[in-house]
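Novice: sequence isn't available, so here's the structure alone:
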């Protein structure tokens, strides 16, 4: 039985005021405002494109005004409602109007990640907007401050373009500090292997910057994304023109960056994104190859998982746990679709990338960029595993607990949503359950730790078992057949004789079993016992051998029976002329029948070939010969294998094998004709005795004429004598060196011994 496994990423329902998340070996307790996973619910990007994840799956938005080729950022409130978004130069409020004092930021539309928005820790109204310039600038890094209490709750920029440093690449990423309150913002410098980690606390951007030197020096790799894993353990970086992706370890307590691994690619690298479980890093390779790779961080290997129809750009995880892929064609061809990696935690192509997955609208679309977020927004607390299964199977469930939930919980409780069963609940982490009836079930998982409860659910479908309809016993005449019918179409069938149709014809006694499998892999089996009644005897051999073109008369019995041959004849006797396999069905008055199969083959008859049509050119004549037969008879009655020919004519032979099968062949002998003509292409009338005249070399020619003309068509020489050549003179004067045209009118012989006129054109070069 085949089962379709899936791992469903689930949002977390907050059941009490305080929730917790563990990082490493330390358990932290914090308020709902610090567990605000909906800040990344609303995205605006590309050419007026937008999506909203508030319903659990992305819904396309049509109100965005942003039109930006690459980096963008957006932020929503605790409940997932849009606050504002930016292209790095203008901040737009939730009504899609420029925010008060929100223009003139120092980002750039062609910066890979033009900025990121960081909520000020322990403050629900202030946000810091970091911006980075593009490759062909000084690489300035700035930040501005938004106060959402201003402008009637629409927000205003109260501090703008505070300079932090120059020499930044187009890369920026952010993640929660180990204390789950503060935020690290990390950039990489140009012509260096230095990372800068800026810490944002409740006091703002710290003046103390953490520097780390790791990996290779960036020269031409200014473009390309920098991205944290959601758990903050890893940092991935694409270096566009340098065609590599580097992975680093990150310490969220200190901001230190250290080298992990590096991977080379056959084309420019642009987007990077980690799977939710941090086992894999995905990288987009553009532009010419249009590929997406999966990097296994444990094995340190890379695997091509997709070739895309348009160039893949930025990769960004969504609140649903899937990774979304920007698509475009340079210089500015918009894609109406986002690609989606549906199962990022699965290895290889099982990650299920769909190239044209999310339609953005007829007038809106993706370019290179997707929003940059604090990656901690996308940390799942729980993922559940279950299987869609058949009714008679036991379903196994498990809960993947992230952080320190695995070791630090008080109790768990599963509810399988199956009240008709006797074991509808379980208090172990990985239970199993056999459902009472087919249908769709919502299986709920609860976990309690430190007085708080988390709840998640997974949908499973239980498929019905297929039904079979075979009889216990089936009687049929020996040599006859009957139909065993196992059910309707729409299922997969496998019989013990290897057939895969819903019904089979049977003619041999014995037990027949069938396995019937539904489209969901559910399996049922059934068996029928077939017994036979003997049919009438057919007294015929198993094979015949005949000469080609002869007749074979076969009789299967007398006329008191009914007969049916394979070619639908109904007589007891039939005539056969062709080799092959034949069978006859003989039915008695009770309806029982017998079948007999026999073969008809030809005796072997060698090919008879006494030669191709030929010419008689020798006065001694020629011999025609044959071999491989028992006897020979020529057209004049001569019984020899070698026949001598002195005269032209048609000669034929009939040859017999030892089985008295015959073969014939004939040949025509013509009078000899060996016409040939060779025409020189240059001659030199310098009286040295070599090549002083121009004429052809002829054999077996009749009447003859050679005409020579100059380039203007004037005839310079004519002759009917094959032995007379042109000496290069006309009217007793030497003709100038050059190319002259020649026409031959020649009577030549044919292979039939007759003559015909042919005209041949050519040219000759006169040299001195």
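Specialist: Yep, it's here. Small disclaimer: the values here were computed from a predicted structure and weren't measured.
Novice: from here on, just use CA atoms for contacts and neighbour counts.
Specialist: Fine.
Novice: the helix or strand in which residue 583 is found - contacts with which helices or strands?
Specialist: According to DSSP states H and E, residue 583 maps onto strand 580-587. Packing partners of strand 580-587 (3 or more CA pairs under 8 Å, 6 or more residues apart in numbering; DSSP states H and E): strand 562-565, strand 593-602.
Novice: quick one: it to strand 593-602, angle?
Specialist: Here strand 580-587 runs at an angle of 160 degrees relative to strand 593-602 (axes from the mean of the first three to the mean of the last three CA atoms, to 10 degrees).
Novice: ok so, going back, among the helices and strands packed on strand 580-587, which is nearest residue 231?
Specialist: Among the helices and strands packed on strand 580-587, strand 593-602 comes nearest to residue 231, with 74.1 Å by CA to CA.
Novice: how about the helix or strand following the closest one: buried residues?
Specialist: Per DSSP H and E, the first helix or strand lying C-terminal to strand 593-602 is strand 614-616. By 16 or more other CA atoms under 10 Å, the buried positions in strand 614-616 come out as 614, 615, 616.
Novice: so what does strand 614-616 touch, helix or strand wise?
Specialist: strand 662-671.
Novice: give the next helix or strand downstream of the strand it packs on.
Specialist: strand 676-678.
Novice: by contact count, what packs against that next one?
Specialist: Applying 3+ CA pairs under 8 Å, 6+ apart, one finds that strand 676-678 contacts strand 697-699.
Novice: from the chain's centroid, how far away is the strand it packs on?
Specialist: 67 Å (CA atoms, centre = their mean, to the nearest Å).
Novice: in that strand, which residues are buried?
Specialist: residue 698.
Novice: packing partners for it?
Specialist: Counting contacts by 3+ CA pairs under 8 Å, 6+ apart, strand 697-699 packs against strand 676-678.
Novice: quick one: the lengthiest strand in the chain to chain centroid distance?
Specialist: In the chain, assigned by DSSP state E, the strand with the most residues is strand 204-218. Centre-to-centre, strand 204-218 and its host chain are 42 Å apart (CA atoms, centre = their mean).
Novice: just the buried positions in it, please.
Specialist: Buried-residue list, strand 204-218, by 16+ other CA under 10 Å: 204, 205, 210, 211, 212, 213, 214, 215, 218.
Novice: and what of stretch 128-148?
Specialist: Buried-residue list, stretch 128-148, by 16+ other CA under 10 Å: 128-135, 139-148.
Novice: what's the end-to-end length of that stretch?
Specialist: 11 Å (CA to CA, to the nearest Å).
Novice: and for stretch 183-203?
Specialist: End-to-end distance of stretch 183-203 (CA to CA): 12 Å.
Novice: second structure follows, compare the two:
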């Protein structure tokens, strides 16, 4: 299975013609181009890539690259700027770099029909003419040339007309190159006589089923033929005569089909009195009389309307000779004046058009893919804008997903630029189309989704990135708002993408919760041991609390176990960030012995940290239950005496009344002498 290359209308997105005039169709609404170097009365040709990026252009003699510099080896081609269709450019099938420039001489000159090869890989991607240059195909030839896609959807036909006979020459361009043995169709009138009779345009219909040509000068006629895009053969000639000028320097010159291939437009140029007419013919009924009966003169006046060219916006543009305007036919598929002819409808910004406009492969205009750039996650709808019946269609969305639905929908998983291909089978013909869609990232909202109002104090909800527009559920349209009420809030952020007509949005739901510091705290202790004590904290409030003994390591449990006796600071913080409280706590203990011998070490016995309890009372008894000493938190303790008498080494007991805890503690210690 070979890989096909799909061609879309964007290859015809840039035109250069006349005296450094140009038009770009890359954006909605054609725009004048002022950077062209081409200066020609008639013949010219332009080609872009399928993204609509200019590749090169020519007057049939000189070739300019995308930077508007003369292409390497791009001079001395044997076309002629005074040839109606001095050149046409055709890509080599299954190649992304090779193009052929076909040139025709003026007034049936001896240089005839030739071709030269361009390799876009040369000169750092700017392209160059290779040594395949000015290869002769036939001579003499009229000034007429057109191109259309082969029925297989891959190859192309370049069609010319010989001089001094009735021969059409159809040259097939394949992946192997240009076939120098044409398919010859000897049909219609003989093209001969005055050299001016070689002047005039030839076009294939976009669907590749018709070919029409204009014979200017003496006894001017238009000829219409059936064309077989599979064999390259022309048949069934119809001659439209006795309509156009019969004198020298008068007659049918420009010619073009409508996008639906059913309407033909012809410019009738009279250089003797500097006037012209624009004719419309309905080809729906393929007999001469019906076509003649359908004739409508769309324009008649002193403007010289010359070349007519179909554009990628599916309108027709007409060279308003020696002016800085192109005329426009807005609805060329429509019969009669409803086609909406617009005289001087497109300004060239003071650049001058003469007679010619660049011809293209007519198949570029048979159909186009309609799709929009969208935001990531949105559905992209695809359809084909064509007047041809679609018997079968195969889509490739450029991300590995395919479809055979005529108007599919597709959601891309990642942002980026995707090349979309569609292969259409319509009766005996295959058309390959391509377009590009860009999937934009939705704006990123860099915010947390949960906030806390601490003790009813107002807080700010704010974005830390800049976007085009904002909308809060409160109705405010700025990046930051102040609130003091808990609840649910929503922020929607919008981003516009310049030139793409896409406006993306993202939304984020934000929950604001009421929180705060404890309204009351109760601290309980389990102490009276050396290293197996506990602290238990009861904090009441609307917050969620965490606890620590060092203000660094916090825990959700409100209990600390296996603690040594001593003094502590309890830290209580709201886990929602509302603040930190501190409380001092003391774990009581008592000495298991003391030695009141006056050496300054363990001379007194007391309850450790008793000074922290303002209502504590302590009593000491001997083994017989005799009260020896009673004191409170302000006492330094017992010195081992009773009424001045030194008590002996022995065991003693104590009772501690601790009203703050509503508890009484009893214990035993030893006095040593």
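Specialist: Looks like it arrived, so ask away. Keep in mind the model is a prediction, meaning the values are calculated, not measured.
Novice: TM-score of the superposition?
Specialist: The TM-score (TM-score structural alignment, normalised by the length of the second structure) is 0.53; 379 aligned residues with a CA RMSD of 3.0 Å.
Novice: what is the nearest of the buried residues of strand 204-218 of the first structure to residue 553 of the first structure?
Specialist: residue 215 (90.1 Å).
Novice: residues contacting the closest one?
Specialist: Taking CA atoms under 8 Å, 6 or more residues apart in numbering as the criterion, residue 215 of the first structure is in contact with 193, 246, 248, 258, 259.
Novice: residues near the aligned residue in the first structure for residue 232 of the second structure, how many?
Specialist: In the first structure, the residue paired with residue 232 of the second structure is residue 255, using TM-score structural alignment. The burial count assigned to residue 255 of the first structure is 22, neighbours taken as other CA atoms under 10 Å.
Novice: what does residue 482 of the second structure give?
Specialist: Quick note: residue 482 of the second structure (other CA under 10 Å) scores 10 neighbours.
Novice: quick check: it vs residue 135 of the second structure, distance?
Specialist: 77 Å.
Novice: what residue of the second structure matches up with residue 337 of the first structure?
Specialist: Residue 337 of the first structure maps onto residue 325 in the second structure, by TM-score structural alignment.
Novice: who's in contact with the spatially closest residue to residue 340 of the first structure that is not a sequence neighbour?
Specialist: Computed as CA to CA, 6 or more residues apart in numbering, the closest residue to residue 340 of the first structure that is not its neighbour in sequence is residue 324, at 4.6 Å. Residue 324 of the first structure makes contact with 315, 316, 317, 318, 338, 339, 340, 341, according to CA under 8 Å, 6+ apart.
Novice: most surrounded residue in these?
Specialist: Tallying neighbours with other CA under 10 Å puts residue 315 at the head of the contacts of residue 324 of the first structure, with 30 neighbours.
Novice: what's the helix or strand for that one?
Specialist: If you go by DSSP H and E, residue 315 of the first structure is part of strand 311-317.
Novice: so where in the second structure does that strand end up aligned?
Specialist: Counting by TM-score structural alignment, strand 311-317 of the first structure corresponds to 304-310 in the second structure.
Novice: residue 260 of the second structure and residue 385 touch, don't they?
Specialist: No - using CA atoms under 8 Å, residue 260 of the second structure is not in contact with residue 385; the gap is 10.2 Å.
Novice: residue 42 of the second structure: neighbouring residues, count only.
Specialist: As a burial measure, residue 42 of the second structure scores 23 neighbours (other CA under 10 Å).
Novice: surely it meets residue 359?
Specialist: No - in this structure, residue 42 of the second structure is not within contact of residue 359 by CA under 8 Å, at 11.0 Å.
Novice: who touches both of these two?
Specialist: Shared contacts of residue 42 of the second structure and residue 359, defined by CA under 8 Å, 6+ apart, are found at residue 85.
Novice: how far away is the aligned partner of residue 354 of the second structure in the first structure from residue 52 of the first structure?
Specialist: Here residue 354 of the second structure is matched to residue 367 in the first structure, going by TM-score structural alignment. Computed as CA to CA, the residue 367 of the first structure to residue 52 of the first structure distance reads 18 Å.
Novice: out of the two, which sits in the more crowded spot?
Specialist: Shown here are residue 367 of the first structure and residue 52; by other CA under 10 Å, residue 367 has more neighbours (32 against 21).
Novice: gap between the match of residue 337 of the first structure and residue 348 of the second structure?
Specialist: 5 Å.
Novice: for stretch 97-110 of the first structure, what is the distance to the chain centroid?
Specialist: Averaging C-alpha positions (CA atoms, centre = their mean) puts stretch 97-110 of the first structure 43 Å from its chain's average.
Novice: in the second structure, what range does that stretch match?
Specialist: Against the second structure, stretch 97-110 of the first structure falls on residues 69-82 (TM-score structural alignment).
Novice: and for stretch 463-474 of the first structure?
Specialist: So stretch 463-474 of the first structure sits over no part of the second structure, by TM-score structural alignment.
Novice: just the terminal-to-terminal distance for that stretch.
Specialist: Stretch 463-474 of the first structure end-to-end distance (CA to CA) = 31 Å.
Novice: how about the contacts made by residue 226 of the first structure?
Specialist: Applying CA under 8 Å, 6+ apart to residue 226 of the first structure gives the contacts 171, 172, 173, 187, 235, 236, 237, 238, 272.
Novice: now residue 170 of the second structure
Specialist: So residue 170 of the second structure contacts 157, 158, 159, 160, 182, 183, 184, 232, 233 (CA under 8 Å, 6+ apart).
Novice: burial measure for the last one, as a count.
Specialist: A count of nearby residues for residue 233 of the second structure, using other CA under 10 Å, gives 19.
Novice: does it touch residue 187 like I think?
Specialist: No - using CA under 8 Å, residue 233 of the second structure makes no contact with residue 187, being 9.7 Å away.
Novice: residue 146 of the second structure -> the first structure?
Specialist: Looks like residue 146 of the second structure aligns to residue 173 there (TM-score structural alignment).
Novice: can you count the residues close to its match?
Specialist: Neighbour tally, residue 173 of the first structure, other CA under 10 Å: 25.
Novice: state the distance from it to residue 56 of the first structure.
Specialist: Residue 173 of the first structure is 25 Å from residue 56 of the first structure, by CA to CA.
Novice: same deal with residue 69 of the first structure?
Specialist: Note on residue 69 of the first structure: its distance to residue 56 of the first structure, by CA to CA, is 27 Å.
Novice: likewise for residue 284 of the first structure?
Specialist: To residue 56 of the first structure, residue 284 of the first structure is 26 Å away according to CA to CA.
Novice: those two: which is more packed in?
Specialist: Taking neighbours as other CA under 10 Å, residue 284 of the first structure and residue 56 compare with residue 284 leading, 32 against 12.
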